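Student: Sequence below, structure please.
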Amino acid sequence: MTTHCVLACIDGSNSSPAVCDYSAWASRQLQAPLTLLHVLNHEPSPAQRNLSGNIGLGSREHLLNELADLDEKRAKLMREQGSLLLEAAMERVRQAGATEPASRQRHGALVDTLAELEADIRLLVIGRQGEIGDSLGDHIGTHLKNVIRTMHRPILVTAGEFRPPRSVMLAFDNGPSTRKGVEMIAASPLFRGLPIHLVMVGADTNDAWESVRAAQHQLEQKGFEVQATIRAGDVEKVLLAYEEEQDIDMIVMGAYGHSRVRRFFVGSTTTNILAHARRPLLLLR
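Tutor: Just a heads-up that it's a prediction; the model follows:
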């Protein structure tokens, strides 16, 4: 895989078209190569795994052979389906302006595959829900939770259809992740030319404004137009209300923080925003 690429996770879910479009956008903005990844997490059929100790050998051994044949055919169909998905995705990202995209198909668990490839990933793009998760409504898929727990790269989680980003909101709590987020935005071409909304949720104090102004100044020194605000209230409600009020196109926040955002995936704010945000969420570690 090409070093320091934008890596897009493709599957048969409703999220994949947006994953293609956002990864192509990110590839252009970062001037980084784009790789599309499809992971086959194939397991033997339950019948093949469980019947061997129950049906005995001899006259029923042919049943195990038939089950093995069916499992092999199923695996072949999955590989062919994955290849077709990748072909369609490659065409879509080319039309979206990605130059010389690459594709890979791997076998195994998604999390294990991404952990293996992590050193070469600059940005991971993944859908909020996978194929199974399409029926879960606002719930977050298990695969996504595990990926975010495991990865130490920025993760762009898509939501809804693609819309070229015109504005970005950074949820700022002055914790390590969001301070790193300010540095990343300032140094990266990903959001170059876009207005930044710097939003802190908490008490309107001099100390809070001091940290917000420092972050604002850091971004403005790099040429960004920054609108800073501090709002009181529940973190999730305030951020989602601001997203709608300002018609924000992308939210940036830390996967972990030092405030109420810290309890990640244990009734956390981050999980709820992932579930309910109308636009993509860029998570920083």
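Student: going forward, measure contacts and count neighbours with C-alpha atoms only.
Tutor: Will do.
Student: all strands for the chain, in order.
Tutor: 5-9, 34-40, 102-107, 121-127, 155-158, 168-171, 196-201, 226-231, 250-254, 281-284 (DSSP state E).
Student: Now that we have those strands, can you turn them into a markdown table and tack on mean neighbour count?
Tutor: What follows is these, written out as a markdown table (neighbours: other Cα atoms under 10 Å):
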| stretch | mean neighbour count |
| --- | --- |
| strand 5-9 | 26 |
| strand 34-40 | 23 |
| strand 102-107 | 15 |
| strand 121-127 | 24 |
| strand 155-158 | 26 |
| strand 168-171 | 23 |
| strand 196-201 | 23 |
| strand 226-231 | 16 |
| strand 250-254 | 25 |
| strand 281-284 | 23 |
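Student: Gly133 reaches Ile140, doesn't it?
Tutor: Yes. Taking contacts as Cα atoms under 8 Å, Gly133 lies within contact range of Ile140: 7.4 Å.
Student: And Val235, how far from Val93?
Tutor: Between Val235 and Val93 the computed distance is 35 Å (Cα to Cα, to the nearest Å).
Student: Between those two, which is the more surrounded one?
Tutor: Val93 (24 against 20; other Cα atoms under 10 Å).
Student: I'd like the structure of this one too, to check against the first:
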Amino acid sequence: MTNIIACIDGSAATASICDYAAWSAQRLDAPLTLLHVLDHSRYPVAADFSGNLSLGGREHLMQELADLDAKRNRVALEQGKLMLEAARERVVALGVDGPQERQRHGDLVDTLTGLEDEMRLLVIGKQGEEHEGVGAQLGDNVERVIRAVHRPILVAAGEFREPKTILLAYDGSDTTRKGVNMLADSPLFKGLDCHLVTVGNREADLDWAAEKLTAAGHQVQTAVLDGEVEPALHEYQQSQNVDLVVMGAYGHSRIREFFVGSTTNKMIREAKVPHLLLR
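Tutor: Model (predicted):
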């Protein structure tokens, strides 16, 4: 569990993903792997038209269709290699030493869960290539990844801005208490000012969390907000010009259960800055 894995595709988010991945790798002094996955649902390894009865016995047409799929796959494979090369050049220019490049053919989620044992942090964009040009819709694969991968996930949003301040959405739960410990111990957050925020939970032990973070060298500001979780947190983030939001991804408390079903989509969809999701 050592690598930063940055999942890239042809979306507009790729540059931001590379930049946040490079920042993370340098802060954590961890190796960086650039990953491109050819989704088999869009690029099948081999086409099978045998079940299409409308083709009848026109075997030559089936062969032409198979050849077209094979050509499409080769083009996509080469395009992926070029994207990886461009991503490598970008992160090297940012100071990352020896980034690895990997290309896989298969299901994105299966690929990432298969890499969990070597994954310290996953960096993805909030939209994939398949959702370019459709407004703020969250990519289907992004939601599936957030649900399936049990590692911290940094969801890149907007152009890169080196984080100087972070917001931890805290509710006193085990997950967010672990988040406090992670913020206190991880070099990823060393020296960053911290906003410790809870929404509608005046029973949360903010004093314990603030003391823990202050002892670790962070400047800490606490806030108890009212209202709905997503708009309250994002309004606070924007009003305080916070660079990075950290929060739990699943659970049953008011903040964490916000990341179940369509509310997961809404929180990430409305993000203007990167969100680090904890499991």
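Student: returning to that earlier point: switch the strands of the first structure over to TSV; also include distance to Pro189 of the first structure.
Tutor: Shown next, in TSV, are the strands of the first structure (distance: least, Cα to Cα, whole Å):
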stretch	distance to Pro189 of the first structure
strand 5-9	14
strand 34-40	16
strand 102-107	22
strand 121-127	13
strand 155-158	15
strand 168-171	13
strand 196-201	13
strand 226-231	16
strand 250-254	15
strand 281-284	15
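Student: Now do stretch 215-224 of the first structure: everything it contacts.
Tutor: 179, 182-183, 185-187, 192-196, 198, 225-228 (Cα atoms under 8 Å, 6 or more residues apart in numbering).
Student: That stretch maps to which residues in the second structure?
Tutor: Under TM-score structural alignment, stretch 215-224 of the first structure corresponds to residues 209-218 of the second structure.
Student: Check which residues of the matching stretch are buried.
Tutor: Using 16 or more other Cα atoms under 10 Å as the test for burial, stretch 209-218 of the second structure gives 209-210, 212-214, 216, 218.
Student: what distance separates it from the centre of its chain?
Tutor: 26 Å (Cα atoms, centre = their mean, to the nearest Å).
Student: likewise stretch 10-22 of the first structure?
Tutor: Going by Cα atoms, centre = their mean, where stretch 10-22 of the first structure is centred and where its chain is centred differ by 11 Å.
Student: which of the residues in that stretch are buried?
Tutor: 10-12, 14-22.
Student: which residues in the second structure does it align to?
Tutor: Against the second structure, stretch 10-22 of the first structure falls on residues 8-20 (TM-score structural alignment).
Student: for that stretch, how far is the first residue from the last?
Tutor: Note: stretch 8-20 of the second structure ends 12 Å apart using Cα to Cα.
Student: got it, and stretch 238-253 of the second structure?
Tutor: End-to-end distance (Cα to Cα), stretch 238-253 of the second structure: 24 Å.
Student: Then stretch 251-259 of the first structure?
Tutor: 18 Å.
Student: same question, stretch 191-202 of the second structure
Tutor: 27 Å.
Student: and what of stretch 214-233 of the first structure?
Tutor: Using Cα to Cα, the end-to-end distance of stretch 214-233 of the first structure comes to 23 Å.
Student: got it, and stretch 272-285 of the first structure?
Tutor: 18 Å.
Student: In it, which residues are buried?
Tutor: Buried, per 16+ other Cα under 10 Å, within stretch 272-285 of the first structure: 272-275, 277-285.
Student: cool, stretch 123-143 of the second structure as well?
Tutor: Neighbour count says stretch 123-143 of the second structure has 123-128, 136-139, 141-143 buried, by 16+ other Cα under 10 Å.
Student: Give me the range in the second structure that stretch 115-129 of the first structure lines up against.
Tutor: The aligned range for stretch 115-129 of the first structure is 113-127, by TM-score structural alignment.
Student: Same question for stretch 146-162 of the first structure.
Tutor: Following TM-score structural alignment, the partner segment of stretch 146-162 of the first structure in the second structure covers residues 144-160.
Student: Buried residues in that stretch, which are they?
Tutor: In stretch 144-160 of the second structure, counting by 16+ other Cα under 10 Å, buried: 145-147, 149-158, 160.
Student: Not counting its own residues, what contacts that stretch?
Tutor: Identification of contacts with stretch 144-160 of the second structure by Cα under 8 Å, 6+ apart yields 13, 16-17, 19-20, 108-109, 112-113, 116, 119-126, 249, 268, 271-279.
Student: one more time with 7 Å
Tutor: Stretch 144-160 of the second structure is contacted from outside by 16-17, 19-20, 109, 113, 120-126, 271-279, using Cα atoms under 7 Å, 6 or more residues apart in numbering.
Student: again with stretch 104-122 of the first structure
Tutor: So stretch 104-122 of the first structure is contacted by 2-7, 36-42, 146-147, 151, 153 (Cα under 7 Å, 6+ apart).
Student: neighbours around Pro99 of the second structure, how many?
Tutor: Neighbours of Pro99 of the second structure using other Cα under 10 Å come to 18.
Student: how about it, what does it touch?
Tutor: Shown in contact with Pro99 of the second structure (Cα under 7 Å, 6+ apart): 31-33, 88.
Student: again, only this time at 6 Å
Tutor: Counting by Cα atoms under 6 Å, 6 or more residues apart in numbering, Pro99 of the second structure touches 32-33.
Student: how close does it get to Arg27 of the second structure?
Tutor: 15 Å.
Student: go on, Glu129 of the second structure?
Tutor: Relative to Arg27 of the second structure, Glu129 of the second structure is positioned 28 Å away (Cα to Cα).
Student: circling back to that earlier point, the buried residues of stretch 272-285 of the first structure into a markdown table, with extra columns for distance to Asn65 of the first structure?
Tutor: As requested, these are exported to a markdown table (distance: Cα to Cα, whole Å):
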| residue | distance to Asn65 of the first structure |
| --- | --- |
| Asn272 | 47 |
| Ile273 | 48 |
| Leu274 | 45 |
| Ala275 | 44 |
| Ala277 | 49 |
| Arg278 | 49 |
| Arg279 | 49 |
| Pro280 | 47 |
| Leu281 | 47 |
| Leu282 | 48 |
| Leu283 | 47 |
| Leu284 | 48 |
| Arg285 | 48 |
